[in-house]
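Based on what follows, work out the 3D shape:
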Amino acid sequence: MSTVADLPQIAECSVDGCSYNTEHACHAGAITIGGASSASCATFIPLSVKGGLDKVVAEVGACHRSDCSHNSHLECGAASVRIGAGPDNVSHPGCLTFESR
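Predicted coordinates:
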């Protein structure tokens, strides 16, 4: 990864309860992947008000999961990322592209 233009896009987000999700597309400027026990979308916000930028499809701005095979220097190197239900299906959506090293 060499520039911001190289950041992977969010190919799909199936988390309807997120304010940034419109028709399975994430419209945050960028998301952060975090989580202590599982890779989760740390940008998730469950509000009834829709947020984000209409003409933007989010990218992965940062990944805190250094145990992911796509992670290099805390940046995601996957071609694209899918976000969906996390392991607990309640608190935070998961990064479905996560692959343990």
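
Only C-alpha atoms from now on, for both contacts and neighbour counts.
Fine.

And for the closest residue to Cys68 other than its chain neighbours, the neighbour number?
Nearest residue to Cys68 in three dimensions, chain neighbours excluded: Ser100, at 4.7 Å (CA to CA, 6 or more residues apart in numbering). The criterion is other CA atoms under 10 Å. On that basis, Ser100 has 12 neighbouring residues.

Please give the structure of this sequence too, so both can be compared:
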Amino acid sequence: MSTVSAVKACATTSCAYNADGCTAFAVTIAGGEKPSCVTFITLDARGGLQTAAGQVGACQRLECAHNKDLMCAAEGIEVTDTATCATYEVR
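You can find the predicted model right below:
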């Protein structure tokens, strides 16, 4: 795989990496019961890149149809207001 998946949309406005989109350099999708963005963090500050250009750095959901060698092979992902990966699909 030569490309990484973009975070196309993130509705988790309480995340310190959300400034009109994901500003984390890379997020990790994991979680227990739900496929979640585990990069999510609530702080009194905003951080990350100057522009919303986040991407998926790792996917730890082996059962996801988009998981290829622990990387996300989807064209892009969307994250809901509860930090759940809305692009997740069970194989």
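
Can you give me the TM-score here?
Once superposed, the chains reach a TM-score of 0.95 (TM-score structural alignment, normalised by the length of the second structure), with 91 aligned residues with a CA RMSD of 1.0 Å.

rewinding a little: just give me the match in the second structure for the residue nearest to Cys68 of the first structure.
The alignment partner of Ser100 of the first structure in the second structure, by TM-score structural alignment, is Val90.

could you list every residue that touches its match?
Residues in contact with Val90 of the second structure (CA atoms under 8 Å, 6 or more residues apart in numbering) are Glu63, Cys64, Ala65.

how about 10 Å then?
Arg61, Leu62, Glu63, Cys64, Ala65, His66, Asn67 (CA atoms under 10 Å, 6 or more residues apart in numbering).

now do Cys15 of the second structure
Cys15 of the second structure makes contacts with 22-23, 39-47, 81, 83, as judged by CA under 10 Å, 6+ apart.

That one corresponds to which position in the first structure?
Across the two structures, Cys15 of the second structure finds its equivalent in Cys18 of the first structure, going by TM-score structural alignment.

so where does the closest residue to that match other than its chain neighbours fall, helix or strand?
By the measure of CA to CA, 6+ apart, the closest residue to Cys18 of the first structure outside its immediate chain neighbours is Pro46, 4.8 Å from it. Using DSSP states H and E, Pro46 of the first structure maps to neither a helix nor a strand.

Roughly how far does Pro46 of the first structure sit from Arg82 of the first structure?
18 Å (CA to CA, to the nearest Å).

And Ala28 of the first structure, by the same measure?
If you go by CA to CA, the gap between Ala28 of the first structure and Arg82 of the first structure works out to 14 Å.
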